[in-house]
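Trainee: After the sequence you'll find the predicted model.
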Amino acid sequence: MNFKKKLSDILFLDIETIPQKEHWENLSSKEQELFTQKTLYQRKDEITAEDFYERAGIWAEFGKIICISVGFFTGLDENKMFRVKSFFGDDEHKILSDFKDLLESHFSKNQHVLCAHNGKEFDFPFIARRMIIHQIVLPKKLNLFGKKPWEVPHLDTLELWKFGDYKHYTSLKLLTHVLGVPSPKDDIDGSEVAKVYYQENNIERIVTYCEKDTIAVAQILLKMNNEKLLEDKNIIKV
């Protein structure tokens, strides 16, 4: 697709989110009422708000981030490497603050962009909303107020794959399959993250899953640009 952006100017990322409270019963009556109203359109009266609560992690108002995995290229051509780092844990404020520090110290220049799959609809706005909730001043790469569409420093592999077809949605799992990219969904998927966090208390498993998604997004961009895929020896986790 003749992609012109330098790979070293792109920060690839993925986030994992969960409901803020483990169970519906843990919500206050006000929170239950607000969640019921918020999800009315999605539920269409076919499922109760209580039964729907297991999906609360997809809304920034009722969910929280437990992992942000990032990846970036170093080196050129045959010598390029992909470095992966994760911010994770129970303290969402620290996760967001550490991620912001990375953006401001290493990815704050005009040529730098963020890239995720469905990032414009989910990852980027979710991070920004949670930062505002935590009263963290938005970093430049997430502060879109007053920006024109072509000034937004975000790439989205889902959007690139649409080629202008705005009604078309393709999951990361499907896209990796059709492009011959190693699947990141070989252990858990997004619907299981809350269970792994709350019931298994296995954050390391979630971090591994999140990092695989980040690597997959980078692989997709390479494939779209007719470049050689990364091998395991080219991926460094820090």
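Mentor: Looks like it came in fine.
Trainee: When you work out contacts or count neighbours from here on, use the C-alpha atoms and nothing else.
Mentor: Will do.
Trainee: residue ranges of the helices in the protein, please?
Mentor: Counting by DSSP state H, the chain forms helices over residues 29-38, 40-43, 49-52, 92-106, 123-133, 157-162, 172-179, 193-198, 203-224, given from the N-terminal end onward.
Trainee: before we go on, here's another structure to hold up against the first:
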Amino acid sequence: MNLKVKLNNILFLDIETVPQEEHWSSVSKEMQTLFEKKTQYQRKEEFTAEEFYERAGIWAEFGKIICISAGYFVEVEGRNQLRITSFFGDDEHKILVDFKNLLNKHFSKASNVLCAHNGKEFDFPFIARRMIVHQIELPKKLNLFGKKPWEVPHLDTLELWKFGDYKHYTSLKLLTSILGIPSPKDDIDGSEVAGVYYKEKNIERIVTYCEKDTIAVAQVLLRFNNENLLEAKDIISVN
């Protein structure tokens, strides 16, 4: 694709989200009614709002972020090295503040961009909406008000793969498979995250899954640019 963005100017990321409450009965009556109205077209008549609540994590109004994994490139002895860090836990406010601090300290330059798979439709707006809910001032990279489309500092590997075909959707798992990239979905998938979080209470498993997605997005962008894929020794955790 001959992308003009330098690798070390990109922050790759992925988020994991869950419903704000484990059980429907813990949701206030007002929010239950609002959730029922919000999801009526997705549910149709196949599910009640209560049955559908396990999917509430995909909406920022009813879900919350439990993990943000971020990756960035550095060059070490002539090789690209991807460094991965994650913000996670039960305190969504702290996760968001810590992520904002990362953006402000290290990725606030005009040349810096954020990159995720389906990030423009999900990750970026979800993070921004949850920051507003928590009364956290948006960092520049997420505040898009008044920006022209070409001024938005976001890359989306799904959008790049569409090549202008807006009817086309390709999952990250499918994309990594056809491009010969190790699959990030070798343990759990997004539909299982809420169960792992609330029932297993295994946040470490979710963090590992989230980091694998972040690594996969970076690998996809390398393939788009006809560059060598990362080897295991090139991926470093800096948590």
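Mentor: All right, it came through fine. Worth saying up front: this structure is predicted, and the values here are computed from it rather than measured.
Trainee: picking up where we left off before, ok, and which of the helices of structure 1 has the densest surroundings?
Mentor: helix 203-224 (a mean of 22; mean count of other C-alpha atoms under 10 Å).
Trainee: in the superposed pair, what's the mean gap between that helix and structure 2?
Mentor: Mean deviation of helix 203-224 of structure 1 from its aligned counterpart in structure 2 after superposition (mean C-alpha distance after the TM-score superposition for structure 1): 0.2 Å.
Trainee: picking that back up, could I get the helices of structure 1 as JSON lines with distance to residue 115 of structure 1?
Mentor: Supplementary listing: these in JSON lines, determined by distance: least, C-alpha to C-alpha, whole Å:
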{"stretch": "helix 29-38", "distance to residue 115 of structure 1": "28"}
{"stretch": "helix 40-43", "distance to residue 115 of structure 1": "27"}
{"stretch": "helix 49-52", "distance to residue 115 of structure 1": "30"}
{"stretch": "helix 92-106", "distance to residue 115 of structure 1": "13"}
{"stretch": "helix 123-133", "distance to residue 115 of structure 1": "9"}
{"stretch": "helix 157-162", "distance to residue 115 of structure 1": "7"}
{"stretch": "helix 172-179", "distance to residue 115 of structure 1": "13"}
{"stretch": "helix 193-198", "distance to residue 115 of structure 1": "22"}
{"stretch": "helix 203-224", "distance to residue 115 of structure 1": "8"}
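Trainee: Which among those is found nearest to residue 148 of structure 1?
Mentor: helix 123-133 (16.1 Å; C-alpha to C-alpha).
Trainee: Could you find the closest non-adjacent residue to residue 3 of structure 1?
Mentor: Across the structure, with C-alpha to C-alpha, 6 or more residues apart in numbering as the measure, the residue nearest residue 3 of structure 1 apart from its sequence neighbours is residue 225 (5.9 Å).
Trainee: Stretch 38-48 of structure 1 aligns to what range in structure 2?
Mentor: Counterpart in structure 2 of stretch 38-48 of structure 1, with TM-score structural alignment as the criterion, is residues 38-48.
Trainee: And that stretch, end to end?
Mentor: 12 Å (C-alpha to C-alpha, to the nearest Å).
Trainee: ok, the residue nearest to residue 3 of structure 1 - how many residues close by?
Mentor: Using other C-alpha atoms under 10 Å, the number of residues around residue 225 of structure 1 comes to 13.
Trainee: I'd assumed residue 136 was in contact with residue 97 of structure 2.
Mentor: Yes: between residue 97 of structure 2 and residue 136 a contact is recorded at 7.5 Å, counting by C-alpha atoms under 8 Å.
Trainee: Provide a list of residues in contact with the alignment partner in structure 1 of residue 177 of structure 2.
Mentor: Here residue 177 of structure 2 is matched to residue 177 in structure 1, going by TM-score structural alignment. Under the criterion of C-alpha atoms under 8 Å, 6 or more residues apart in numbering, the contact list for residue 177 of structure 1 reads residue 183.
Trainee: and the gap between residue 177 of structure 1 and residue 200 of structure 1?
Mentor: Counting by C-alpha to C-alpha, the gap between residue 177 of structure 1 and residue 200 of structure 1 amounts to 29 Å.
Trainee: Check residue 149 of structure 1 too.
Mentor: If you measure residue 149 of structure 1 against residue 200 of structure 1 using C-alpha to C-alpha, the figure is 42 Å.
Trainee: again with residue 108 of structure 1
Mentor: For residue 108 of structure 1, the distance to residue 200 of structure 1 equals 37 Å [C-alpha to C-alpha].
Trainee: more crowded one of the two?
Mentor: For residue 108 of structure 1 against residue 200, the residue with the higher neighbour count under other C-alpha under 10 Å is residue 108, and the figures read 16 against 11.
Trainee: Starting from residue 164 of structure 1, give me the distance back to that one.
Mentor: Computed as C-alpha to C-alpha, the residue 108 of structure 1 to residue 164 of structure 1 distance reads 28 Å.
Trainee: same deal with residue 87 of structure 1?
Mentor: Distance, residue 87 of structure 1 to residue 164 of structure 1, by C-alpha to C-alpha: 33 Å.
Trainee: who's more crowded, the two?
Mentor: residue 87 (19 against 9).
Trainee: That one touches residue 67, doesn't it?
Mentor: Yes: the pair residue 87 of structure 1 and residue 67 passes the contact test of C-alpha under 8 Å, sitting 5.6 Å apart.
Trainee: what residues are up against residue 217 of structure 2?
Mentor: Listed by C-alpha under 8 Å, 6+ apart, the contact set of residue 217 of structure 2 reads 12-13, 115-117, 157, 172.
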